[in-house]
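Dropping a prediction and its sequence here:
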Amino acid sequence: MTITVQPRLTTAELVARGPFDLDASARFLAAFTPAARPGAAAEEGVLRMAFPVEGSWEHAGALIRRRTPGPDVGSGAPVEVSVQGAGSSADVAIGQVRRILSLDVDGSGFEDVARGDPVVGALARRYPGLRPVQFHSPYEAACWTIVGNGRPMSQAARIKQRIAERHGVEVDVAGVPLASFPAPEVLAVLDGELGLPVQKVERLHAVARAARDGLLDAGWLRSLEPDEALERLQRLPGVGPFSAQLILIRGAGHPDVFPLDEPRVHERMREAYRLPEATPAELDRLARRWRPYRSWVAVLLRARHA
């Protein structure tokens, strides 16, 4: 049974370092299958989301709006974030929004990378101001991998949304009700109600315990060397190399990890660079020219074929 979080607004301004376009983020999220929800659509100048806040796991709603009319992809483009329902965790929730939109990363050097690589330059021109929009947290990214393994993405998205609606919390975000995914302590005790195979339920319980114990904290994961973070993530049952990379890149928002186990990115690279026989190791070496934005470029390559 869901409950409605009572409004309690905390507002802050987020300023991008480097190009950023909120409308591009909204369009990206609307087309991002794991974020699928009924009636989801890009709304000009506005983005809404609801999520459990890392650490306290209080539920929050966030309304993100442009501060200036019309699209602005230039450096310093400001957005206003109004967070409600997070209680004492409002500042953490605002920081979480900053990470979700990749505004916690200094993107001012991305144009230099684009100028130095014709493929990246073409992507930057095609998607001006687009930064990766992340999962709400590594916890939600890990749950997505468990739910989605072995299923079509569209089916997994419906299951994840159903779990949020039945077992999460409904947050009214400026007149739009959104289902926030259940907090770890809730997920950890759900069993048959999830409607999933026993093995997947057990793996979700393990993810919930890891999140509760701080082992999926985004800041902590990003403080580690990527290889160490990936190795630790793979200690979770059901999390292999592909899933670990997804959690680190799209959950914790690490900006500079090349997805060695992401075949679709490799296919896009081979096509874009006209290297049909390139091995993953060769593509990894090629991607070093994208540093320190290897994750960002990989996401743009995927977006090109979304």
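Cool, got the structure. On a predicted model such as this, the values are computed, not experimentally measured, just so you know.

going forward, measure contacts between C-alpha atoms and count neighbours the same way
Noted.

Could you pull out the buried residues of stretch 50-66?
Neighbour counts over stretch 50-66 (16 or more other C-alpha atoms under 10 Å) mark 50-54, 57-66 as buried.

tell me the two of those residues that are most distant?
W57 and R66 (27.1 Å; C-alpha to C-alpha).

Break down the stretch 101-250 of the chain into its helices, ranges please.
110-116, 118-126, 138-148, 153-167, 184-187, 198-212, 218-223, 226-233, 241-246 (DSSP state H, counting those that start in this stretch).

And for A252, the neighbour number?
A252 has 27 neighbours, counted by other C-alpha atoms under 10 Å.

next, the one to line up against it:
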Amino acid sequence: MTPSVVHRAVLTAAPPYDFALSVRALEGFGPMAGEHRVADGCVRRAFAHPDPAKAAAGAAVVAQVDAGPTGGVRLAVLAAAPLTAAEAAAVEQAVAGWLGLADDLRGFHAIADADPAMAPVLRVARGLHQVRFPSLSEATIYFTLTQRSTQWFAGARRRRMAAELGPSLVVDDVVYRSFPSLEVVAGLDDETLRGYAGNAQRAARVREVAAGVAGLGETWLRVAPYCDARTALLALPGVGPFTANALLLRGLGRPDEVPLEMRQFRLTAEQVYGTPPPTPAELRARYGPHIGWWSYITRTAAAWREGPEEVQAVREMVRSSPSPGS
């Protein structure tokens, strides 16, 4: 059956929000390179079908988004068959989570506006919400694959798993693929998983982490007190501080903590504040539970600070684009 638009909605976003900045952040999101298409101000990407049985059978939906009329995004969902109301709502929730639409950054901006060193960052990044991994499964496998490896190899292995195991949908002659569930990855036989992971040790670690995170449950990890969720993740074999914090921030949008002692975050602080930068303790004291937003926005906008003209060009493209499905 030829896919068609089966659902439309306008998704609201917590202000300030600028869809053009989401588009720019997506284009620079290396771990997810090649998994979405940007054209004429619209973005398309696949999500697993919200019915787990259909997703397990290989079904996916494609979400197409562009700038909404009142600061959010317009959504058109393409699928091979109609969705129930509950399924459509689940896709809306998945898309909103992917784009971080509900993230309340008012507390972060109140602090950052009083931080003079942040002025150049906010000049190009005000309205940026965190673009996340589209599923906790994808974040879990990617960050596990980066352990004792490089981001390039981890990304390549993640893309191969999506291409060969993920639910998919063909729209306008383009194959859009989502990522297999944690349960699917954990259930792979040793030889198959070793082929994706690169060696037996990494395969065993991927299986342990996938099964462990699945056992904790995405819902619980979203709503449990942050300290409890982080402690539970750290108790899993194969999960260290970086992976635990990465899953909570980049997978689930929980900004309470960042391992600022790591080199990449020290370099970011130096870019913003100069040398010597504030210590991790000083940054945590200043930004409190918003430290994750400080980390994401400063690191994402680091390459944007040469000037706002590129962002303006994206905004002009977004404003002139047709509505999804038209």
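Great, that's in hand. Remember, predicted model here, so these are calculated numbers, not experimental data.

Which ones among the buried residues of stretch 50-66 of structure 1 map onto strands?
A50, F51, P52, H59, A60, G61, A62, L63, I64, R65, R66 (DSSP state E).

Minimum distance to V81 of structure 1: which of the helices of the stretch 101-250 of structure 1 has it?
The nearest among the helices of the stretch 101-250 of structure 1, by C-alpha to C-alpha, is helix 218-223 at 20.1 Å.

Give me the contacts around the closest one.
Defining contact as C-alpha atoms under 8 Å, 6 or more residues apart in numbering, one finds that helix 218-223 of structure 1 is touched by S137, P138, L215, A229, L248, G251, A252, G253, H254.

Any chance of TSV for those, columns distance to T11 of structure 1?
Converted to TSV, the contacts of helix 218-223 of structure 1 look like this (distance: C-alpha to C-alpha, whole Å):
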residue	distance to T11 of structure 1
S137	21
P138	24
L215	29
A229	33
L248	28
G251	24
A252	23
G253	23
H254	26
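
Counting neighbours, which of those comes out on top?
G253 (30 neighbours).

gap between that one and E44 of structure 1?
Going from G253 of structure 1 to E44 of structure 1 by C-alpha to C-alpha, to the nearest Å gives 24 Å.

again with R285 of structure 1
39 Å.

Also A278 of structure 1?
40 Å.

which one of the contacts of helix 218-223 of structure 1 is nearest A164 of structure 1?
A164 of structure 1 lies nearest to S137 out of the contacts of helix 218-223 of structure 1, by C-alpha to C-alpha, at 14.4 Å.

So for the closest one, what's the nearest residue that isn't a sequence neighbour?
G251 (5.0 Å; C-alpha to C-alpha, 6 or more residues apart in numbering).

can you pull the contacts of the one you found?
Neighbour list for G251 of structure 1: Q134, F135, H136, S137, P138, Y139, E140, A141, A142, A218 [criterion: C-alpha under 8 Å, 6+ apart].

still on that earlier bit, the more surrounded of R285 and E44 of structure 1?
More crowded of R285 of structure 1 and E44, by other C-alpha under 10 Å: E44, with 15 against 11.

How many residues are close by the residue nearest to that one when sequence neighbours are not counted?
Of all residues not flanking E44 of structure 1 in the chain, D23 sits nearest, at 5.9 Å (C-alpha to C-alpha, 6+ apart). Neighbourhood size, D23 of structure 1 [other C-alpha under 10 Å]: 23.

Give the aligned equivalent of W296 of structure 1 in structure 2.
Superposed on structure 2 with TM-score structural alignment, W296 of structure 1 falls opposite W293.

Kindly confirm my reading that that match forms part of a helix.
Yes - according to DSSP: H, G, I helix; E, B strand; the rest coil, W293 of structure 2 belongs to a helix.

so which helix or strand takes in Q6 of structure 1?
Assessed by DSSP states H and E, Q6 of structure 1 sits outside every helix and strand.

Who are the contact partners of it?
Q6 of structure 1 neighbours (C-alpha under 8 Å, 6+ apart): Q84, G85, V171.

Was I right to think the first one contacts A93?
No - proximity of Q84 of structure 1 to A93 does not meet the contact threshold set by C-alpha atoms under 8 Å, at 9.2 Å.

Pull up the overlap in contacts between the two.
Counting by C-alpha under 8 Å, 6+ apart, the contacts common to Q84 of structure 1 and A93 are A60.

the more surrounded of those two?
A93 (31 against 26).

That one pairs with which position in structure 2?
By TM-score structural alignment, A93 of structure 1 lines up with V91.

now G61 of structure 1, nearest residue through space, not along the chain?
That would be A50: by C-alpha to C-alpha, 6+ apart, it lies 4.3 Å from G61 of structure 1.

what residue of structure 2 matches up with the one you found?
For A50 of structure 1, the aligned residue in structure 2 is A46 (criterion: TM-score structural alignment).

which residues touch L215 of structure 1?
L215 of structure 1 neighbours (C-alpha under 8 Å, 6+ apart): L221.

count of neighbours near L249 of structure 2?
If you count neighbours by other C-alpha under 10 Å, L249 of structure 2 ends up with 22.

How about the contacts made by it?
Counted by C-alpha under 8 Å, 6+ apart, L249 of structure 2 has contacts P255, G292.

same thing but at 6 Å, please
Contacts for L249 of structure 2 (C-alpha atoms under 6 Å, 6 or more residues apart in numbering) come out as P255.

same question, the one 5 residues further on
Counting by C-alpha under 6 Å, 6+ apart, R254 of structure 2 makes contact with L248.

Repeat that for A210 of structure 2.
L182, A186.

Now do it against V239 of structure 2, distance only.
Distance from A210 of structure 2 to V239 of structure 2, by C-alpha to C-alpha: 10 Å.

Now do the buried residues in stretch 29-40 of structure 2.
In stretch 29-40 of structure 2, the ones that count as buried by 16+ other C-alpha under 10 Å are P31, M32, E35, H36, R37, V38.

quick check, the last one in a helix?
No - note on V38 of structure 2: no helix contains this position according to three-state DSSP, which reports strand.

Quick check: it vs L283 of structure 2, distance?
Distance, V38 of structure 2 to L283 of structure 2, by C-alpha to C-alpha: 35 Å.

Perfect, that will be all.
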